[in-house]
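Asks: Model the following, please.
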Amino acid sequence: MTVMTTDRQLPRVLVVDDEAPLARLVSAYLERDGFAVESVADGLMAVELVRRWNPAVVVLDLGLPGMDGIEVCRAVRAFSDCYIVMLTARVQEPDRLKGLLVGADDYVIKPFSPKELVARVRVMLRRPRQADEPVIEVGALRVDVAGREVHVDGAPVDLTRIEFDVLAALATRAQVVFTRRELIEEVWGPDWVGDDHLVDVHIGHVRRKLGDDAADPVFIKTVRGVGYRMGAGR
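Replies: Here you go, the predicted structure:
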């Protein structure tokens, strides 16, 4: 394990990659940009360090030996809502989206620019919520934007940070139909580059957790050929 810095006042990023030169390069760029960084090359160690160190962001290689990135992501999602950026050398869409299906928030295809990766991490953490933001009710759905809490029929719903941000973007402008690109700019930031269909994956996660029927949703509606908007609820 390589410890770059452990300043408690800096946002924490865990880099998980068994390619030592790449891990050192990414860690150096992150540290230079003001992050506290730790780096490990092993999936089991990564899960344990997320538990102990509680990073804000995990940069996670998909192709780890042994416990691979998919397994690590699934294990981390069982107890943490930290942001997860998946690194993948696989260019086919099913491979690129596989991490998103188990809870990753974003992905970057190798080879990549370390500056681009740092920019994505920075954008993820640049989403402060104002204390005067509303509590929105859509039928049985209640979204507390400032408190970052969601309830359906009074029961709490456990969303990841990205899932919450997608839902909050839709709920705060319930009459607006968002294209995929508009949701990406709202949630991931205008500099994000990649496959717009990652929005569909996160919408699917949110619908499932809200108990929304994908065939006939009441909370998040699909506007054919355009994008998504909030429904009337139930």
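Asks: rest of the way, CA atoms for contacts and neighbours
Replies: OK.
Asks: now the helices: where do they sit in the protein?
Replies: Secondary structure of the chain (DSSP state H): helices at 20-32, 43-53, 69-77, 93-101, 114-124, 161-172, 180-187, 198-210.
Asks: Make TSV out of those and add mean neighbour count.
Replies: What follows is the helices of the chain, written out as TSV (neighbours: other Cα atoms under 10 Å):
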stretch	mean neighbour count
helix 20-32	17
helix 43-53	17
helix 69-77	21
helix 93-101	17
helix 114-124	18
helix 161-172	21
helix 180-187	18
helix 198-210	19
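Asks: got a list of what the nearest residue to residue 166 once chain neighbours are set aside touches?
Replies: Of all residues not flanking residue 166 in the chain, residue 187 sits nearest, at 6.3 Å (Cα to Cα, 6 or more residues apart in numbering). In this structure, residue 187 makes contact with 162, 165-166, 169, judged by Cα atoms under 8 Å, 6 or more residues apart in numbering.
Asks: One more sequence to fold, the one below, so I can look at both together:
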Amino acid sequence: MYQPEEIRILIVDDEPSILKFLSLGLRNEGYQVMTAEDGLSGVNAAQEFEPHIVILDVMMPGMDGYEVCKLLKDIGNVAIIMLTAKDEVEDRVKGLNLGADDYMSKPFSFQELLARIQARIRNQFPHMMGDVQVGPFRIDDRRKEIRYEQRVLSLSATEYELLKYMVVNHGLVLSKATILDKVWGYDFGGQENIVEVYVRSIREKLEDREHQLIRTIRGAGYRVDLP
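Replies: So this is what the prediction gives:
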């Protein structure tokens, strides 16, 4: 597993109590932490600190979280988890369209935030992880190898990236459009049914005949359920 002290986390929030609570908790977990109390300070801090993860409040005076998110995504590779007191679908969609990688509504569980941070590290910074155990799966990104129940799966390069993406995001419903964006890339001009073809192949290699591991959520996409 990765060493937390290698991971830099920037917290941008205009509530001092949130900054204190999160910075103390994350430092206790071993992460490097920097804080900023407004959007502009957050952007400046990101340029100096070069964080791997940014925990970003949406509702801030002046430069709000949406604008900060867009600027940070233009700067470089950073995983952004947005925090908001709102729980409206439109707000989430707006943040995700601007490049946010995850979303949490206040109040939230610190343990859930830790889990989401770890998921983002697995997904966006796998080189810092070495090999990762996720349920019955062991993902070795350096060798581009996935073991399932101690058995090395014979996967093509695309099958590897697809299964890795689905496993590290286990429990979440992933639409075909999202999978295409994350695995094939935004400039991929193919059809969504190619996802079905690859999922079918991976299920065969997992011997998942009853679709208990990779479930089809009708009208929504796919979800990996771990034992």
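Asks: re the thing from before, distance to residue 122 of the first structure for the contacts of residue 187 of the first structure - can I get that in JSON lines?
Replies: Output for those, formatted as JSON lines (distance: Cα to Cα, whole Å):
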{"residue": "162", "distance to residue 122 of the first structure": "14"}
{"residue": "165", "distance to residue 122 of the first structure": "16"}
{"residue": "166", "distance to residue 122 of the first structure": "18"}
{"residue": "169", "distance to residue 122 of the first structure": "19"}
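Asks: Compare those residues with the second structure and list the overlap.
Replies: Contacts from the contacts of residue 187 of the first structure that recur in the second structure, judged by both residues aligned by TM-score structural alignment, their matches' Cα atoms under 8 Å, are absent altogether.
Asks: rewinding a little: what's the residue nearest to residue 166 of the first structure aligned with over in the second structure?
Replies: Residue pairing (TM-score structural alignment): residue 187 of the first structure is matched to residue 168 of the second structure.
Asks: now the nearest residue to residue 177 of the second structure once chain neighbours are set aside: how far from residue 181 of the second structure?
Replies: Distances taken as Cα to Cα, 6+ apart place residue 192 nearest to residue 177 of the second structure, at 6.7 Å, with adjacent residues excluded. Distance check for residue 192 of the second structure against residue 181 of the second structure: by Cα to Cα, to the nearest Å, it reads 10 Å.
Asks: Then residue 61 of the second structure?
Replies: Separation of residue 61 of the second structure from residue 181 of the second structure (Cα to Cα): 32 Å.
Asks: Which residue lies nearest the spatial centre of the second structure?
Replies: residue 120 (3.4 Å; Cα atoms, centre = their mean).
Asks: and that one, what pairs with it in the first structure?
Replies: For residue 120 of the second structure, the aligned position in the first structure is residue 124, judged by TM-score structural alignment.
Asks: Roughly how far does that match sit from residue 186 of the first structure?
Replies: For residue 124 of the first structure, the distance to residue 186 of the first structure - Cα to Cα - is 11 Å.
Asks: number of nearby residues for residue 58 of the first structure?
Replies: For residue 58 of the first structure, the neighbour count with other Cα atoms under 10 Å is 26.
Asks: Spit out the contact partners of residue 13 of the first structure.
Replies: Going by Cα under 8 Å, 6+ apart, residue 13 of the first structure touches 30, 35-38, 55-59.
Asks: Apply 10 Å and report the result again.
Replies: By Cα atoms under 10 Å, 6 or more residues apart in numbering, residue 13 of the first structure lies in contact with 27, 30-31, 35-39, 50, 53-59, 82-84, 121.
Asks: What does it correspond to in the second structure?
Replies: Correspondence of residue 13 of the first structure to the second structure, assessed by TM-score structural alignment: residue 9.
Asks: again with residue 98 of the first structure
Replies: Per TM-score structural alignment, the equivalent position to residue 98 of the first structure in the second structure is residue 94.
Asks: Quick check: closest non-adjacent residue to that match.
Replies: residue 66 is the one closest to residue 94 of the second structure (Cα to Cα, 6+ apart), at 7.8 Å.
Asks: One more: residue 222 of the second structure?
Replies: Distances taken as Cα to Cα, 6+ apart place residue 216 nearest to residue 222 of the second structure, at 4.7 Å, with adjacent residues excluded.
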